[in-house]
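# no sequence on this one, just coordinates:
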């Protein structure tokens, strides 16, 4: 046929030009496409931009953040706007009934600021009453301490997120709050199409609420607000929340006082009295966020920052201190040695997490000792390469479940970078929606221990142990990475994996999140309970042959899906260019301009 010779030549040249799997073994029949450059497992390239960047778990929230930046808003303005939108669009992971933590790099003062915007337990609920009610509603196994149910009135603590917004805005905001909240108000009133992963979790939440309906004294408000027609909205369906629109309007017009002393506080108080709850307007009025100093360790030349307890961020730092004594790069990513030392380091750090992480207003945490190089060396010596450790405990003698969360990060043209995490704790929260407010109260109080004398033991006016942690990394005195990995106790494990992927294995900011993850579950918990030696969960990207070696060393290993958190990140390079990444396991998007 005329012209076929030229076509054949061009086809041969094209095939010669395209690299075949970049030196890696080609895998056929997996159903996916092939990338030309970068790691073959990466879902896309990093997003590059100079003037502003946002990475969130829902594309519409990312676009709102960029719109705020383009209007002259700061990274903090954009982060608040995106968080408000996510409270509407991803109620499975966050909302203003929950708490917030943030780390902000301020280029003007050239320092990091940490904000702990977590709420406290009701003053009118005593330890004795909590224990008695927990035993009645959720009888423990013989010999085990009682635990606080995840649903109903007992786990409800003061929502701290709104105060966190206004604290951040007062210090770093540029636009008025009414302009910052305007996009969320509009979407709440006009509606938006529900995205794929969120729709899946929305339906799962309804199932869990129905299974535990006996613990929830009032559920009609939640059904009316979040499950119109008695079911969760499906992917692509338009969802509206006019009650939340009105609540956001009150915040835009009257500020934080509307929530903690005004009409919202009064509504919450009246609702809780009506259903037999304990939270009161006096608890809301007494609430305050706390500016805290981020704490850090140096890992192979990078200064990694986390917030101090009552969160679990220092578990990241403890794990990195232990891992620095191993040559992970020589072991090889995904090898049996790599997974073995990772899981063992996690087990050691989490024993201290269970014993010492608590509200510092109620317990003096041995922070300096826990983060010291000497202590890490002591703990590292317990790890044997040929076998798993026997039952381990905390390393000091001083006295003493999956979360659903959103993480977002924003950077602006001035160089300000915000690392923000916000959550209702498990699922959508307690199941309790105060009359006409459009949001659910969190169940964060379920993370208190009911063991007398434990540092994290329940007490009135106390902040519970917290799972949500924002992360930040500095390099040579300059901001390098704003990042987070959401998902209960996966978060410290995810932080460590992302960082070692980048620092030890040279992955870019997107590849570091797309790489297959592991998660160890088990050991002692901050509730004063124990889950045994535990199980090492793996995503399918790990070599099944490695599992045999891990099992030979004594690990219990299982491949699974959906238990590995959600990641967002912004890296700032030496030229001042932002590199954005978003989690492929969620609906999210990184975008810049």
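Good, I have the coordinates. The shown structure was predicted, so the numbers you read here are calculated from the model rather than taken from an experiment.
# every contact and neighbour count from this point should use C-alpha atoms.
Fine.
# hmm, who's touching stretch 107-126?
Defining contact as Cα atoms under 8 Å, 6 or more residues apart in numbering, one finds that stretch 107-126 is touched by 99-106, 156-161, 163-164, 168, 278-280, 283, 287-294, 307, 414-416, 445, 459-464.
# so for it, what gets flagged as buried?
For stretch 107-126, the neighbour count (16 or more other Cα atoms under 10 Å) marks 112-123, 125 as buried.
# so which helix or strand takes in residue 223?
Residue 223 is part of helix 220-226, with elements assigned from DSSP states H and E.
# typed the wrong thing, it's residue 507
Here residue 507 is assigned to no helix or strand, by DSSP H and E.
# for the stretch 251-400 of the chain, just list every one of the helices.
256-260, 263-275, 281-285, 314-323, 328-331, 336-356, 367-370, 373-380 (DSSP state H, counting those that start in this stretch).
# tabulate these (a markdown table), appending mean neighbour count.
Output for the helices of the stretch 251-400 of the chain, formatted as a markdown table (neighbours: other Cα atoms under 10 Å):
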| stretch | mean neighbour count |
| --- | --- |
| helix 256-260 | 21 |
| helix 263-275 | 18 |
| helix 281-285 | 20 |
| helix 314-323 | 27 |
| helix 328-331 | 15 |
| helix 336-356 | 23 |
| helix 367-370 | 14 |
| helix 373-380 | 17 |
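# compare the ones you listed and give me the one nearest residue 498.
For residue 498, the closest of the helices of the stretch 251-400 of the chain is helix 314-323, at 11.0 Å, according to Cα to Cα.
# alongside the first one, take a look at this:
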């Protein structure tokens, strides 16, 4: 497909020496600075995400989790699960005794151990080349000296004024005279700067032990939380092997549970049975098949995916041909199947994703999140650490694989992705947007593989997804009225999306020509850049 230069839009970025794509311009600049100073892709990714933990506080932070896939130039991959666990003292039985039947996003029990900082250090030890002291310099500067609020960040910030106002430390840090800042306002986070400086000097242990850890524990204990210093000190990152599945000559890599990457692989296994290339990419026929495949895959997720030590099935069983045959029999190209039920609703979430490839071909697909906007809304006052609420993904349901128990990781929505072509690195990419993420992976991939879009076109293309009850079908404004009508005629309850659906970054690797081609979502403030 060729871009119409008469219309608004952006071209993909093409470079040869290195590239970064993030959702914030200051983050992209930090990554490029590290690459040009001789750092590798992992170094640049850590520098970039640390900046985003300051400048996109509603999306990510030190008090959240992260996952990553690191891919060598020869296609070898390493996965990193940096999600934290529930406090050891919590249990389903205990919460039921206290009269709790669910963990709401505002509950103190939704705060699990933040895994991100430990994961950063683990990644650097395994693949990095620069010290944290150098990599956190930009983030520390923006936190201490101030950063300007960008347009999309300002828009999103207004949604959380009530949540932030309910916590004195959060209100003091993130509200300006009780209101959200406006685009162009300068925000300073001096306590967070001190914490970043401590991590830069003392490594992850400075976060998980000592004064910072005590501040987090004391803050949660005052609200009835059960986290202890021992819970924080025990935080670890798990090395995992990505799960691979072929699709039309390409291989998609996703991380195994407790993440939801299997959803994307199930969807591809269902969609490859249809000739998507023969369909209009914005037509109801293609989008109906995508959303029916999604409904089936998310139903499997909600039934089975959890901490792998607690799952009822092996995760590979979910993508076996026999399983996919059974699911495919429930799809019709002509109408929505009302028998497909996604058995629970979950809140939509907030995340940052970034992609970096360096001059030697090392590639990092990296995602970091505090789950809901501004996480739990609870800020530890001395350290300035805003805590996530990933634990609200748990159930309080005895016998369910994803019910809450001490030391257990919750089912996780955030996931990085990577795709190979003919066994060689081809696409380092990811999609933000909570539950939408695996569906977004499939949408971007099929846009490129089946419909011939370049990396920027594939990201720009209009999206649709189910609402947080998995019943109504939200379509972006770019979906034509004729398509919306065609989806409704197939039985979907179609509504126009109130906000853009997710965001994405991607870097395509062309080894033959020696180029990197990057794209970044116009739904966010960021961009891709290379040199």
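Received it, and whenever you're ready, just let me know what you need. Quick caveat: nothing in here was measured; it's all calculated off a predicted structure.
# one step back: okay if I get the helices of the stretch 251-400 of the first structure as a markdown table plus distance to residue 74 of the first structure?
Formatted as a markdown table, the helices of the stretch 251-400 of the first structure follow (distance: least, Cα to Cα, whole Å):
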| stretch | distance to residue 74 of the first structure |
| --- | --- |
| helix 256-260 | 20 |
| helix 263-275 | 28 |
| helix 281-285 | 28 |
| helix 314-323 | 28 |
| helix 328-331 | 39 |
| helix 336-356 | 35 |
| helix 367-370 | 33 |
| helix 373-380 | 38 |
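# of those, which is nearest residue 242 of the first structure?
Of all the helices of the stretch 251-400 of the first structure, helix 263-275 comes closest under Cα to Cα, at 15.3 Å.
# report the distance from that closest one to the chain centre.
Distance of helix 263-275 of the first structure from the chain centroid (Cα atoms, centre = their mean, to the nearest Å) equals 29 Å.
# centroid-nearest residue for the second structure?
Per Cα atoms, centre = their mean, the C-alpha nearest to the average position across the second structure is that of residue 414, at 3.6 Å.
# please tell me how far the residue mapped onto it from the first structure sits from residue 561 of the first structure.
The alignment partner of residue 414 of the second structure in the first structure, by TM-score structural alignment, is residue 468. Counting by Cα to Cα, to the nearest Å, the gap from residue 468 of the first structure to residue 561 of the first structure is 21 Å.
# how about residue 99 of the first structure?
Residue 99 of the first structure is 27 Å from residue 561 of the first structure, where distance means Cα to Cα.
# tell me which of the two has more neighbours.
Under the criterion of other Cα atoms under 10 Å, the comparison of residue 99 of the first structure against residue 561 puts residue 99 first, with 30 against 10.
# please pull up the equivalent of the more buried one in the second structure.
Correspondence of residue 99 of the first structure to the second structure, assessed by TM-score structural alignment: residue 65.
# likewise residue 123 of the first structure?
Under TM-score structural alignment, residue 123 of the first structure pairs with residue 88 in the second structure.
# name the SS class of its match, please.
coil (DSSP: H, G, I helix; E, B strand; the rest coil).
# residue 517 of the second structure too?
Using three-state DSSP, the structure places residue 517 of the second structure in strand.
# and if you look at residue 499 of the second structure?
Going by three-state DSSP: residue 499 of the second structure is coil.
# just the contacts of stretch 107-126 of the first structure: which are in strands?
99, 100, 101, 102, 103, 104, 105, 106, 290, 291, 292 (DSSP state E).
# where's the first one relative to residue 83 of the first structure, distance?
Read that as residue 99 of the first structure. Residue 99 of the first structure sits 12 Å away from residue 83 of the first structure, going by Cα to Cα.
# the fifth one now?
Remark: distance between residue 103 of the first structure and residue 83 of the first structure (Cα to Cα) = 15 Å.
# in the stretch 301-450 of the second structure, which spans are helices?
Using DSSP H, counting those that start in this stretch, the helices found in the stretch 301-450 of the second structure span residues 321-328, 437-449.
# in the first structure, what residues pair with the shortest one?
Under TM-score structural alignment, helix 321-328 of the second structure corresponds to residues 373-380 of the first structure.
# of all the buried residues of stretch 107-126 of the first structure, which comes closest to residue 481 of the first structure?
residue 112 (12.4 Å).
# what about the closest one, which helix or strand?
Following DSSP H and E, one finds residue 112 of the first structure within strand 111-117.
# so which bit of the second structure is the helix holding residue 223 of the first structure matched to?
Counting by TM-score structural alignment, helix 220-226 of the first structure falls onto residues 168-174 of the second structure.
# any chance of a markdown table for the helices of the stretch 301-450 of the second structure, columns distance to residue 141 of the second structure?
As requested, the helices of the stretch 301-450 of the second structure are arranged in a markdown table below (distance: least, Cα to Cα, whole Å):
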| stretch | distance to residue 141 of the second structure |
| --- | --- |
| helix 321-328 | 50 |
| helix 437-449 | 31 |
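# nearest to residue 217 of the second structure, of those helices?
helix 437-449 (31.3 Å).
# what's the angle from the closest one to helix 262-271?
Between helix 437-449 of the second structure and helix 262-271, the angle comes out at 40 degrees (axes from the mean of the first three to the mean of the last three Cα atoms, to 10 degrees).
# so what touches helix 437-449 of the second structure?
Helix 437-449 of the second structure is contacted from outside by 248, 260-261, 263-264, 267-268, 281, 290, 294, 413-415, 417, 430-431, 453-455, 458-459, 463, 502, using Cα under 8 Å, 6+ apart.
# alignment lookup: residue 348 of the first structure to the second structure.
Residue pairing (TM-score structural alignment): residue 348 of the first structure is matched to residue 296 of the second structure.
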